[in-house]
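J.: Generate coordinates for the sequence data below:
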Amino acid sequence: MAERIGAHEGAEEEVVRLCQELIRIDTSNPGDHSGPGERAAAEYVAEKLAEVGLEPVVLESHPKRTSVIARIEGEDPGRDALLLHGHLDVVPARAEDWTHHPFSGEIADGCVWGRGAVDMKDMDAMMLAVVRQRMREGRRPPRDVVVAFLADEEAGGTWGAQWLVDEHPELFEGCTEAVGEVGGFSLTVPGDRRMYLIEAAEKGIAWMRLKAAGTAGHGSMVHPDNAVTAVAAAVARLGSHRFPVRLTKTVRAFLERACQAYGVEFDPDDPEKCLTQIGPLARMIGATLRNTVNPTVLEAGYKVNVIPQEATAQVDGRFLPGHEEEFFATVDELLGPQVTREFIHHDRAVETDYEGALVAAMEEALTAEDPGALPVPYCLSGGTDAKAFARLGMRCFGFAPLRLPPELDFSGMFHGVDERVPLDGLRFGVRVLDRFLDRA
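T.: Below you'll find the predicted structure:
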């Protein structure tokens, strides 16, 4: 055991500094190329990989929209390869809203604070720390491992993972499985045990622009053909609609195990009953019981007494694996005949079976570091770069391991104010990720 701890000591200390330094590189992604881009962070990552003997490939899809990929040779080159991926961009943040500056990487209250601390420069730092430690020690993984640090995930991956899959699929040659973000984090349950949620599915994305055309005219007159009224009515119908519950295999597996952990009987006719037990995480899990659509933007008009000829809105739609056709049929019915839709971004839902050697490797790594671990599959309500890599036939999972204090609202950290990650969580993640690579 002493030898095992010693093998991790460098990585456990380095991961905190790496996370801080990555957060200090502003990679805000407003979705329109107006931000700083990922170039500086990509160069930082490439330098850290090159320092330990790897040969990173740095690729730019658009000025300053930059990704880094490197391959680590495994002991058995005949085996299929594994992809570990993280994204370098973050959503924007306003410093005045935060307790600590969002790009300071400050340590306070036992956490690293800053934009990207959980989404997802923590995992980027864990990947870097583990890879650097293993390379320094000459410890090769059982099979080839490709590590990718990607641009543009926060805007759908068009200039990151999607671009790489389209333009440079050879970089992922042999990869049949992939591990990325939003999984492996803990939820404390009765008996001083922790469920670790491993993502095995995620909802599809339908970001849509709605349009209505009408007759322009004076605001003082009667106008039954009003584009603003048509769009507003469609938005109201969409926003108030409640889609029916659809239990996918992953969501059902999570609910059954969660009910067991909380001592609540699972009722397939009332699957939301156990959500009351899991605190703030119920927001994310609850959104995976059904399709959803939420209005987010309204645009129309330019003067109070002028009826505009066109009105538009934007909505964020998410659909469950296997329920895309039902989702769009419902949306079109709710829009009505006067309103049309077009995609801002559209991507698939993904789901894989929660079984096999890779799942066993994740579970064994968790239970080795936390004997109270209860690994469970779950479906993510959002989306990740897994959608792009699934196009290459990879089985995709979310596994960025973190042991978290019970009081931390982890799901609220994503895109929220005062995003932070516990130092102990980072160090735990390094230990688990290293064990996982030994078994994967």
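
J.: C-alpha only now, for contacts and for neighbours.
T.: Fine.

J.: Show me where the stretch 251-400 of the chain has its helices.
T.: Shown for the stretch 251-400 of the chain, the helices assigned by DSSP state H, counting those that start in this stretch span residues 282-286, 324-335, 357-369, 386-390.

J.: What of the stretch 1-150 of the chain?
T.: Under DSSP H, counting those that start in this stretch, the stretch 1-150 of the chain gives helices at 2-24, 39-50, 121-137.

J.: Mean neighbour count and distance to Phe266 for these - can I get that in TSV?
T.: Formatted as TSV, those follow (neighbours: other CA atoms under 10 Å; distance: least, CA to CA, whole Å):
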stretch	mean neighbour count	distance to Phe266
helix 2-24	18	39
helix 39-50	20	45
helix 121-137	24	33
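
J.: could you redo those as CSV and give each row distance to Ala232?
T.: Below are the helices of the stretch 1-150 of the chain laid out as CSV (distance: least, CA to CA, whole Å):
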stretch, distance to Ala232
helix 2-24, 40
helix 39-50, 41
helix 121-137, 39
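
J.: Next, the second sequence, to be compared with the first:
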Amino acid sequence: MTGPAHGVAELCSALVAIDTTNRARGDAVGEREAAEFVAGVLTDEAGVEPVLLEPAPRRTSVVARVPGRDPGLGALLVQGHLDVVPADPDGWTVPPFSGAVRDGYVWGRGAVDMKDACASVLAVVRSWAARGVRPRRDLVLAFVADEETGGAYGAEWLVAQHRELFDGCVAAIGEGGGFPHPADGVRFYPVGTAERGTLHLRLTATGRGGHGSRPNRDNAVVTLVEALARVAAHRFPVRLTPTVREYLLRTAEALGVPAELDSDAGVEATIARLGHAGRLAAGVVRPTMTPTVLAAGSAVNVIPPVAEAMVDTRVLPGGMAEVTAALADLLGPRVRYEVVAQGDPVQAPFDSPWFTAMAESLRAEDPHAVVVPYCLGGGTDAKAFSALGIPCYGFAPLGPAPDGDGYDHRAMAHAVDERVPVSGLEFGARVLDRFLLQA
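T.: Just a heads-up that it's a prediction; the model follows:
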């Protein structure tokens, strides 16, 4: 058997079994081992010559170029990450780095984020060598480190130090779309055509330190907590980006419900009518600011002079001024902020031949697929690659789980008992094969 889906579950299992936990910037394991595994498959089974690159010891990424049939066409970047978030084995049905294949699923950390997609790419490319076929255009394959903590040792570094590897790329695909999202009898397949921008902030309040038993109206902790309460309660007005507007219109049409998008109340009502499908839009119709980390003091009877917090802010395209103006009002004169990390929003056209080809590839495997553009609420390595002027799409196709088991793909990422259906992996490999050969 030499089809594109052959052995994809085994490849996914093998990748999951390599612990590539990325705990914090500069604190990761296993990326070198995973990169060597990927490079071995590409070299020994796909006839491709990869290069391994490291900004620091063992923080390894793999890049390879697959020649296409028409050298006159621009290249397509196919990018995915090899690192995963931590997994506490307590509560897991199977050990999180077992890569167990059972009950029709591949189990373990990274099974859906995103070693499933990496395995699909490997399965497809190695099948071409056995089948004697080539893609229509050059492909640049990038299996990168460090996505989970921002990409400083992965995509960001590659873009800054080795941008020549991506010369000629006219589009890119990566994580964040192409999976089934059923709602009210309709099988939606959202494809990512946008991402909100990332703005991670550190807030600092200063005051007068002292003894905890004495009154102190200049308590940095109180000042900071009051400011955080205002930040957490603030609700920005609705502002629909082109992708989110199109998602709401197409989804409402498919479900046969009215779409009212001319007011904040109308948008909220439309999202409610969409039911389960509305969840993909609910978090991306406005900027958000979420307090996530607090740090102050070291003893219960000491008022500290400084208190700090981290806030995860997500920004819509063109909305940076809106967020910074709100911060000035919400924080007040005694709390300052600094930008710890910033990633620009991502936008790619949904009225493009690329999106059309993705939709056609999905419908070839699932004739009932309703393919819609959507905006990711979080961020991916697309932020780094889009800085090169490459339109980036979230398209890592995956098929439905066996009927009736209640599996929710979106709920699996970073979760206990993360797993991916074998049938869905095989579906995704077939979709990816069709898209990459013809796009």
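
J.: what's the TM-score for these two chains?
T.: Overlay of the two chains. TM-score (TM-score structural alignment, normalised by the length of structure 2): 0.95; 432 aligned residues with a CA RMSD of 1.5 Å.

J.: re the thing from before, highest average neighbour count across the helices of the stretch 251-400 of structure 1?
T.: Highest mean neighbour count among the helices of the stretch 251-400 of structure 1 (mean count of other CA atoms under 10 Å): helix 386-390, with a mean of 24.

J.: so who does the nearest residue to Leu274 of structure 2 once chain neighbours are set aside touch?
T.: Nearest non-adjacent residue to Leu274 of structure 2, counting by CA to CA, 6 or more residues apart in numbering: Ala252, 6.6 Å away. The contact partners of Ala252 of structure 2, taken as CA atoms under 8 Å, 6 or more residues apart in numbering, are 258-259, 270, 274.

J.: Buried subset of the residues you listed, written for PyMOL?
T.: Listed next is the PyMOL selection for buried residues among the contacts of Ala252 of structure 2, using 16 or more other CA atoms under 10 Å:
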select buried, resi 258+259+270+274
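
J.: if we can go back for a sec, Tyr378 of structure 1 is nearest to which of the helices of the stretch 251-400 of structure 1?
T.: helix 282-286 (8.0 Å; CA to CA).

J.: I'd say Thr288 of structure 1 and Gly382 touch.
T.: No: assessed by CA atoms under 8 Å, Thr288 of structure 1 is found out of contact with Gly382, at 9.2 Å.

J.: Please enumerate the shared neighbours of those two.
T.: Taking CA under 8 Å, 6+ apart as the criterion, Thr288 of structure 1 and Gly382 both touch Lys203.

J.: And these two? Which one has more around it.
T.: Thr288 (28 against 16; other CA atoms under 10 Å).

J.: which residue lines up with the more buried one in structure 2?
T.: Under the alignment (TM-score structural alignment), Thr288 of structure 1 maps onto Val284 of structure 2.

J.: same deal with Val118 of structure 1?
T.: Under TM-score structural alignment, Val118 of structure 1 pairs with Val112 in structure 2.

J.: Pretty sure that match sits against Asp417.
T.: No: using CA under 8 Å, Val112 of structure 2 is not in contact with Asp417; the gap is 10.8 Å.

J.: With neighbour numbers in mind, choose between those two.
T.: Val112 (29 against 20).

J.: still on that earlier bit, could you check how far the equivalent of the residue nearest to Leu274 of structure 2 over in structure 1 is from Met195 of structure 1?
T.: By TM-score structural alignment, Ala252 of structure 2 lines up with Cys259 in structure 1. For Cys259 of structure 1, the distance to Met195 of structure 1 (CA to CA, to the nearest Å) stands at 11 Å.

J.: burial of Leu294 of structure 2, as a residue count?
T.: By the measure other CA under 10 Å, the count of residues near Leu294 of structure 2 is 16.

J.: so who does it touch?
T.: Applying CA under 8 Å, 6+ apart, the residues near Leu294 of structure 2 are 307-310.
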